[in-house]
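J.: Turn this into a model:
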Amino acid sequence: MADLVIKDLHVSVENKEILKGLSLTVKSGERHALMGPNGNGKSTLLAAIMGNPKYTVTSGSITLDGKDVLQMSVDERSKAGLFLGMQYPSVVSGVTNSDFLRSAINARLEKPISLFKFIKEMDKAIEQLEMKPDLAHRFLNDGFSGGEKKRNEIVQMMMLKPAIAMLDEIDSGLDVDALRIVSDAINQCQQQTDLGLLIVSHYARFYEYLQPTHAHVLMDGQIVVSGDASLVEKVDQDGYEWIEKEYHVTANKEEDKQPISLGSCGAKKYA
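T.: Below you'll find the model as predicted:
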């Protein structure tokens, strides 16, 4: 069992406060939908949890199973069991997918994974995501289509078996078939490992496939309303305006979302 606990978190970017006292708990086996208009802090939250140096935590706490995440380096957070699937995966030429993943997996283990077991697990993950068999020998995201990059993020999640996985709009740009394939893989991974999920998306169809156990709306740097999967349906039908009126909050209308870079996912440091 894993518990990711965030309490009264304040985060700034270039001296501008983005998160303003956010609190959230994600446990093993749970699926949390994190919604909200662009520019209100969703990606900032994930980046801060993973330790992206562009995001400054000014106060508050993040713990994983009682351990202070804020005192960990990015790679230590990955080793502890945190994973970030990025909306804009970076290209790493010269490093194959298999070399990257073996290094990342072995960094978490006392005894290195056997080559036979690694190949077997990677072949299974590649087949599950319906990707080409040569994926293992291709350079990390080099020459990949947008959809291939997203699927490759899920291959990495399946191989690394994190305790808590955060997925930042991993569904954006996927066609209907690819969305189903990715969703099925995420569901199967959780069933096998009991990982906790924190999922950012703007699309109800993706959440329909994943069936969140919890749902939250983040506006102006705070979670203003939480509920179950029915909250996803209401937001899909009615948008966010009713939340602004009912909870007396004004959403940030600015499009200030920045792509999360390679260094924000701890596993990527091994590339």
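J.: C-alpha from now on. contacts and neighbour counts both.
T.: Noted.
J.: Now do the helices in the protein.
T.: Taking DSSP state H to define them, one finds helices in the chain at 42-50, 74-80, 97-108, 115-128, 146-160, 176-193, 204-210, 229-238, 241-247.
J.: of all those helices, which gets the most neighbours per residue?
T.: Mean neighbour count, computed with mean count of other C-alpha atoms under 10 Å, is highest for helix 42-50 among the helices of the chain, reaching a mean of 25.
J.: which residues are in contact with it?
T.: The set of residues that contact helix 42-50 without belonging to it, under C-alpha atoms under 8 Å, 6 or more residues apart in numbering, is 11, 18-19, 34-36, 55-57, 62, 69-70, 74, 77-78, 82-84, 166, 168, 200, 218, 257, 260, 264-266.
J.: So what's the residue count around residue 130?
T.: Residue 130 is surrounded by 15 other residues when neighbours are defined as other C-alpha atoms under 10 Å.
J.: let me redo that: residue 55
T.: Here the neighbour count serves as a burial measure; for residue 55 (other C-alpha under 10 Å) it reads 21.
J.: What of residue 111?
T.: Residue 111: 8 surrounding residues under other C-alpha under 10 Å.
J.: For residue 126, give its distance to residue 244.
T.: If you measure residue 126 against residue 244 using C-alpha to C-alpha, to the nearest Å, the figure is 43 Å.
J.: repeat for residue 233
T.: When C-alpha to C-alpha is the yardstick, residue 233 and residue 244 sit 17 Å from each other.
J.: for comparison, sequence B:
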Amino acid sequence: MTTFEIRGLRADVLIGAEERQEILKGVDLTINSGETHAIMGPNGSGKSTLAYAVAGHPKYEITEGEVLLDGENVLEMSVDERARAGVFLAMQYPVEVPGVSMSNFLRSAVTAVRGEAPKLRAFSKELQESMKGLSIDPSFASRGVNEGFSGGEKKRHEILQLELVKPRIAILDETDSGLDVDALKVVSEGINRAKANNDMGVMLITHYTRILNYVKPDFVHVFAGGRVAESGGPELAETLEAEGYERFVKVGA
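T.: You can find the predicted model right below:
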């Protein structure tokens, strides 16, 4: 059983050399193995800041609080140490890495996380099976990382990484954005498959309820004003779909 705890987390975004703005204003959240927590909220509420601050993005500075993975404070780890410890971030806007093939990138990532290089034949089989499950053309394995990929293809690649590195906690930052209905189903199936195979905890950041029709949340949290404003079960997402975020924007302000 893995326990991921965010305690009293406050963080600033660095705007310039001397300017900063506080975005996270005391976030408390606990995710256990096998649980899916949906983080929903209006634009500008700090959802993506939470994801990147936990992952260690240099643009965000933690000013207070802890992020514990089975009692260890990941904020004291470097970015690569956080990944090896089992924290995974699927980015909202995956970057292109020209000149580095997808297969080499993924094998390097798997090697770093597992601590040893997988045998080439076994890894090739594992990669091909995962790509097939995500309806990714086999030719993409030799292409540069995300180079020339559509938005949907980039999101599938993020979930391909998720399936291969097998984290303990997956933070998925608006993985559903830019996906058509068919791609949304494929990506959701990949998330569910990775969760079932690895018993990982999932923090699913989204604006919309449509992905929650395929990736069923155990808990839904409304994020507003840099903190968790309300928590509940799946029914809370239905309320948000019907009523919107207006009352939370007023509270957050």
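J.: re earlier: what about the contacts of helix 42-50 of structure 1, which are in strands?
T.: Assigned to strands by DSSP state E, the following of the contacts of helix 42-50 of structure 1 qualify: 11, 18-19, 34-35, 56-57, 62, 82-84, 166, 168, 200, 218.
J.: can you put the helices of structure 1 in CSV and add distance to residue 138 of structure 1?
T.: Rendered in CSV, the data for the helices of structure 1 read as follows (distance: least, C-alpha to C-alpha, whole Å):
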stretch, distance to residue 138 of structure 1
helix 42-50, 26
helix 74-80, 23
helix 97-108, 6
helix 115-128, 13
helix 146-160, 11
helix 176-193, 20
helix 204-210, 28
helix 229-238, 38
helix 241-247, 45
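J.: Trace residue 84 of structure 1 over to structure 2, please.
T.: With the correspondence set by TM-score structural alignment, residue 84 of structure 1 lines up against residue 89 in structure 2.
J.: whoops, residue 112 of structure 1 was the one
T.: Using TM-score structural alignment, the equivalent of residue 112 of structure 1 in structure 2 is residue 117.
J.: hang on, that match packs against residue 106?
T.: No. The pair residue 117 of structure 2 / residue 106 is not scored as a contact, 11.0 Å apart, by C-alpha atoms under 8 Å.
J.: mind checking how far residue 157 of structure 1 is from residue 99 of structure 1?
T.: Going from residue 157 of structure 1 to residue 99 of structure 1 by C-alpha to C-alpha gives 15 Å.
J.: scratch that, residue 125 of structure 1 is what I was asking about
T.: Residue 125 of structure 1 sits at a distance of 15 Å from residue 99 of structure 1 (criterion: C-alpha to C-alpha).
J.: One more: residue 42 of structure 1?
T.: 31 Å.
J.: what range in structure 1 matches stretch 177-184 of structure 2?
T.: Residues 172-179 of structure 1 are where stretch 177-184 of structure 2 aligns, taking TM-score structural alignment as the criterion.
J.: An error on my part: the question was meant for stretch 216-235 of structure 2.
T.: Residues 211-230 of structure 1 are matched to stretch 216-235 of structure 2 when aligned by TM-score structural alignment.
J.: Show me how far the matching stretch is from its chain's centre.
T.: Between the centre of stretch 211-230 of structure 1 and the centre of its chain there are 16 Å (C-alpha atoms, centre = their mean, to the nearest Å).
J.: measure that stretch end to end?
T.: Using C-alpha to C-alpha, the gap from the first to the last residue of stretch 211-230 of structure 1 comes to 10 Å.
J.: What of stretch 72-92 of structure 2?
T.: Terminal residues of stretch 72-92 of structure 2 lie 27 Å apart, using C-alpha to C-alpha.
J.: and if you look at stretch 32-40 of structure 2?
T.: Distances were taken as C-alpha to C-alpha; on that basis the terminal residues of stretch 32-40 of structure 2 are 19 Å apart.
J.: Distance from the chain centre to that stretch, please.
T.: If you compare the mean C-alpha spot of stretch 32-40 of structure 2 with that of the full chain, they lie 11 Å apart, counting by C-alpha atoms, centre = their mean.
J.: Contacts for it, please.
T.: For stretch 32-40 of structure 2, contacts defined as C-alpha under 8 Å, 6+ apart pick out 1-4, 31, 47, 168-169, 195-196, 199-208, 216-223.
J.: Recalculate using a threshold of 7 Å.
T.: Residues from elsewhere that reach stretch 32-40 of structure 2, judged by C-alpha atoms under 7 Å, 6 or more residues apart in numbering: 1-4, 195, 199-207, 217-223.
J.: same question, stretch 219-237 of structure 2
T.: The set of residues external to stretch 219-237 of structure 2 that reach it, using C-alpha under 7 Å, 6+ apart, is 23-27, 36-41, 45-47, 209, 217-218, 248-249, 252-253.
J.: buried subset of those?
T.: Buried members of the contacts of stretch 219-237 of structure 2, scored by 16 or more other C-alpha atoms under 10 Å, are 23-27, 36-41, 45-47, 209, 217, 248-249.
J.: picking that back up, my guess is the match of residue 112 of structure 1 contacts residue 111. True?
T.: Yes. Taking contacts as C-alpha atoms under 7 Å, residue 117 of structure 2 lies within contact range of residue 111: 4.5 Å.
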